[in-house]
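Engineer: Have a look at this prediction, sequence included:
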Amino acid sequence: MIDTLKEHLVAVENFSSQSPEEIENFRIKYLGKKGLMNEFFAAFKTIPNEQKKEFGQVINQLKQAATEKVNVLKEALEDQQDTAGIYGDLTRPGQPLELGARHPISIVKNQIIDIFSRIGFNVSEGPEVEDDWHNFTALNLPEYHPARDMQDTFFIQTNPDILLRTHTSSVQVRYMENNKPPIRTISPGRVYRNEAISARSHCFFHQVEGLYVDKDVSFADLKQTLQYFTTEMFGKSKIRLRPSYFPFTEPSAEVDVYWGLETEADYRMTKGTGWLEIMGCGMVDPNVLKNCGIDPEEYSGFAFGMGIDRIAMLLHQITDIRLLSENDTRFLKQFKSAL
């Protein structure tokens, strides 16, 4: 009986056909209600005990081989029919191309890069796993400086001097170390902070920071650059700068754009004031220039930074920042037509 099974196993493996009728007859012969497989399973009771193990293994192999053979032949037959159906009729209309979806973070980042590239800013990038010098110390944040508490940091446990960068200002430090003024660059990228995840905050998000260093750079140059950006990005030309504090710039300011109060959404976003905070900025602290090997007596500069996630939420009326990282295709498909 085992030899008979093995003969059928060879026959199944060698069987091939492109005829639907022959494939169906083959299926009925082995796998039908009155097929050979049912007969072999029924004969299992009569097999001597010492042969049952081998018999069971072979009969299972035969059933699996017959099932796979039927499936493979049917799929090949369906593929041939589909191909003939598509290419056989030349009057058939073409298949529409499925457009992919671009992530809103990528959309906004590309818009920001495009706006600043028009006035001579290039793009610089750096590592997300950073050292203490580039992330803190070189930016006028020495060890035990109280301003470090502003940024809850993810440190690498095996080495306390290695961390996940808390801002892309570290890229600016690296750029200044390796390039001489005039410097005009923006640094987009992902940053990490140990914050509670909610609808308005996340433990990782995206920033773009800008840096301009040259001779005789003034605060007026900074304001005009930001005026240009807000006009191009939002279509809003009215901005205001409020005094603030950042360790690596002096003086420092928060930038607000006048969004208006035309709709209910405007009232909600601006809390009824019409003004919306979009970024921080300031003149580069001379200590930072000195740490990067640039003479602060000869050169000056300004820097600014904004959250890409926040601008994306603003432009596309996204109410929950978590949607930007959950990869929900229903959410992402809304951005199919966006460039």
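Structural biologist: Nice, I can see it.
Engineer: going forward, measure contacts and count neighbours with C-alpha atoms only.
Structural biologist: Fine.
Engineer: Report all helices and strands that the longest helix seen in the chain contacts.
Structural biologist: Ranked by number of residues, the top helix in the chain under DSSP state H is helix 49-88. Contacts defined by 3 or more C-alpha pairs under 8 Å, 6 or more residues apart in numbering; DSSP states H and E place helix 49-88 against helix 2-14, helix 20-31, helix 36-43.
Engineer: Redo the ones you listed as a markdown table? Include distance to Asn179 and mean neighbour count.
Structural biologist: Converted to a markdown table, the helices and strands packed on helix 49-88 look like this (distance: least, C-alpha to C-alpha, whole Å; neighbours: other C-alpha atoms under 10 Å):
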| stretch | distance to Asn179 | mean neighbour count |
| --- | --- | --- |
| helix 2-14 | 68 | 14 |
| helix 20-31 | 71 | 15 |
| helix 36-43 | 77 | 14 |
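Engineer: just to revisit the earlier point, distance from the chain centre to the longest helix of the chain, please.
Structural biologist: Its chain's C-alpha centre and that of helix 49-88 lie 41 Å apart, by C-alpha atoms, centre = their mean, to the nearest Å.
Engineer: what inclination does that helix have with respect to helix 2-14?
Structural biologist: Inter-element angle recorded for helix 49-88 and helix 2-14: 10 degrees (by axes from the mean of the first three to the mean of the last three C-alpha atoms, to 10 degrees).
Engineer: Second structure follows, compare the two:
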Amino acid sequence: MSAPNSDYDPVEVTPLHPDEVARVAREALEAVAAATTLADLKQARLDHAGDRSPLALANREIGALPPQARKEAGQRIGQARGEVNRAIAARTEELEAVESAAQLAAEAVDVTLPVDREVVGARHPITTIQELVADIFVAMGWEVAEGPEVEAEWLNFDAMNLGPDHPARTMQDTFWVEPAESAQVLRTHTSPVQARSMLTRTPPIYVVCPGRVYRTDEADATHMPVFHQVEGLAIDEGLSMAHLKGTLDHFAQAVYGDGMTTRFRPSYFPFTEPSAEVDLLCYVCHNDPASVGSCRTCGGEGWIEWGGCGVVNPRVLVACGVDPERYSGFAFGMGLDRTVTSRYDIADLRDLWDGDVRFTEPFGVGL
């Protein structure tokens, strides 16, 4: 039996020829060196070190060689691929450093320069509407009057012609301050400020009284146990409902814009006689026949309830030391919370009390 032919000349496979491997490796190194961006280098890696690159295809051809030739060919291809991969790694590091430096230069910020943007912040809309109302009436020559939120029972009720048996004095509507003999309440309206103004001033009196008030209402989308009112009081000689109507029309236009007006509906309040509910012309449809029927804001009525008003009851004048034979007056009151919610189409009154800065930010610093 004859022995294997050790002098067997291996079949020449062109991709594995030393000159061909050297050429392919040289082209790969040149392509890597020529890459000026990471994108160019990525393409060079795909072309010269990827699965379909000449060196990768040559590596697959090693299996076509006789066993005694495979070791040398494998070493030759492995050395070429290793050299190319090392060149790619080195070039990647260089280009990453270059691009990082360029990015840092482009996005550089001089922290020593003055800040060109400051967060302005926002004020609560209730605060700003109170100041707006105050500005409107101060411009008319009125004064802004204030009073305590824990108020004497007499000032909150008796002085306003709310007798001892009036339903508003029961625990269902009023927060009473303990002990019971203190005769103090959390004020249910800002009318006590009107009483204090008449007791401490000499007519003519023109005061507007914005402030926080309390009633035992359940918190829901349209009611809160704590809310805000603005009340106005005018005491002078010869005042009538006509002066009241003109005042409220001007007030409505100042808050909601030109063209706004009010209407009166007969009503009853113990502290005014005659009394009226104040309706505001719908600020969306303006009672326009073409659109009032489909208006969701006023529900097709063309008018929105705004507050209450009337000529000051002579009993209130007498209780507060004002001569009803010489002086007459008018008074009105509106809820500021509902004024804000209606003006800005806020669906839930509780949004005013949640303390979420995302709610107040759109209002900025003024109305």
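Structural biologist: Sure, I can see it. As the structure is a computational prediction, the values presented were derived from the model and not from experiment.
Engineer: and Thr166 of the first structure, what pairs with it in the second structure?
Structural biologist: In the second structure, the residue equivalent to Thr166 of the first structure is Thr188, according to TM-score structural alignment.
Engineer: Also Ala138 of the first structure?
Structural biologist: So, by TM-score structural alignment, Ala138 of the first structure is matched to Ala159.
Engineer: wait, is its match part of a strand?
Structural biologist: No. Counting by DSSP: H, G, I helix; E, B strand; the rest coil, Ala159 of the second structure is not found in a strand; it is helix.
Engineer: measure it to Leu280 of the second structure for me?
Structural biologist: Counting by C-alpha to C-alpha, to the nearest Å, the separation of Ala159 of the second structure from Leu280 of the second structure is 29 Å.
Engineer: Check Gln184 of the second structure too.
Structural biologist: 35 Å.
Engineer: more neighbours, these two?
Structural biologist: Set Gln184 of the second structure next to Leu280 and count neighbours by other C-alpha atoms under 10 Å: Leu280 wins out with 22 against 19.
Engineer: circling back to that earlier point, mind checking which of the helices and strands packed on helix 49-88 of the first structure is nearest Glu250 of the first structure?
Structural biologist: helix 2-14 (79.8 Å; C-alpha to C-alpha).
Engineer: Distance from that closest one to the middle of the chain?
Structural biologist: For helix 2-14 of the first structure - counting by C-alpha atoms, centre = their mean - the centre lies 53 Å from the chain centre.
Engineer: can you list the residues that contact it?
Structural biologist: For helix 2-14 of the first structure, contacts defined as C-alpha atoms under 8 Å, 6 or more residues apart in numbering pick out Glu54, Phe55, Val58, Ile59, Gln61, Leu62, Ala65, Ala66, Lys69.
Engineer: re earlier: mind checking which of the helices and strands packed on helix 49-88 of the first structure is nearest Lys109 of the first structure?
Structural biologist: It's helix 20-31; of those, that one is closest to Lys109 of the first structure (C-alpha to C-alpha) at 55.1 Å.
Engineer: hey, where'd the strands end up in the second structure?
Structural biologist: Assigned by DSSP state E, the second structure shows strands spanning 143-144, 150-152, 184-186, 205-214, 226-236, 262-269, 272-281, 303-312, 328-335.
Engineer: Format those as JSON lines; extra columns: distance to Val21 of the second structure.
Structural biologist: JSON lines is the format used below for those (distance: least, C-alpha to C-alpha, whole Å):
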{"stretch": "strand 143-144", "distance to Val21 of the second structure": "96"}
{"stretch": "strand 150-152", "distance to Val21 of the second structure": "98"}
{"stretch": "strand 184-186", "distance to Val21 of the second structure": "97"}
{"stretch": "strand 205-214", "distance to Val21 of the second structure": "90"}
{"stretch": "strand 226-236", "distance to Val21 of the second structure": "88"}
{"stretch": "strand 262-269", "distance to Val21 of the second structure": "96"}
{"stretch": "strand 272-281", "distance to Val21 of the second structure": "91"}
{"stretch": "strand 303-312", "distance to Val21 of the second structure": "91"}
{"stretch": "strand 328-335", "distance to Val21 of the second structure": "90"}
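Engineer: closest one to Leu55 of the second structure among the ones you listed?
Structural biologist: Closest to Leu55 of the second structure of the strands of the second structure is strand 226-236 (C-alpha to C-alpha; 81.6 Å).
Engineer: Could you give the residue range in the first structure aligned to that closest one?
Structural biologist: Under TM-score structural alignment, the match for strand 226-236 of the second structure in the first structure covers residues 204-214.
Engineer: Can you check which part of the first structure whichever helix in the second structure runs longest sits on?
Structural biologist: Longest helix in the second structure, counting residues (DSSP H): helix 67-106. Aligned by TM-score structural alignment, helix 67-106 of the second structure corresponds to no residues of the first structure.
Engineer: quick one on the thing from earlier: among the strands of the second structure, which is nearest Pro362 of the second structure?
Structural biologist: That would be, of those and by C-alpha to C-alpha, strand 226-236, which comes in at 21.0 Å.
Engineer: Next, the angle from that closest one to strand 328-335.
Structural biologist: Here strand 226-236 of the second structure points in a direction 160 degrees away from that of strand 328-335 (the same axes, to 10 degrees).
Engineer: And strand 226-236 of the second structure, what does it pack against?
Structural biologist: Counting by 3+ C-alpha pairs under 8 Å, 6+ apart, strand 226-236 of the second structure packs on helix 191-200, strand 205-214, strand 328-335, helix 336-343.
Engineer: Mind listing what's buried along that strand?
Structural biologist: Buried residues in strand 226-236 of the second structure, counting neighbours by 16 or more other C-alpha atoms under 10 Å, are found at Val226, Phe227, His228, Gln229, Val230, Glu231, Gly232, Leu233, Ala234, Ile235, Asp236.
Engineer: What angle do strand 205-214 and that strand make with each other?
Structural biologist: 160 degrees.
Engineer: chain center to strand 226-236 of the second structure, what's the gap?
Structural biologist: Centroid separation for strand 226-236 of the second structure versus its chain: 30 Å, with C-alpha atoms, centre = their mean.
Engineer: Next one: Ser100 of the second structure from Ala106 of the second structure, what distance?
Structural biologist: 10 Å.
Engineer: Many thanks, I have nothing further to ask.
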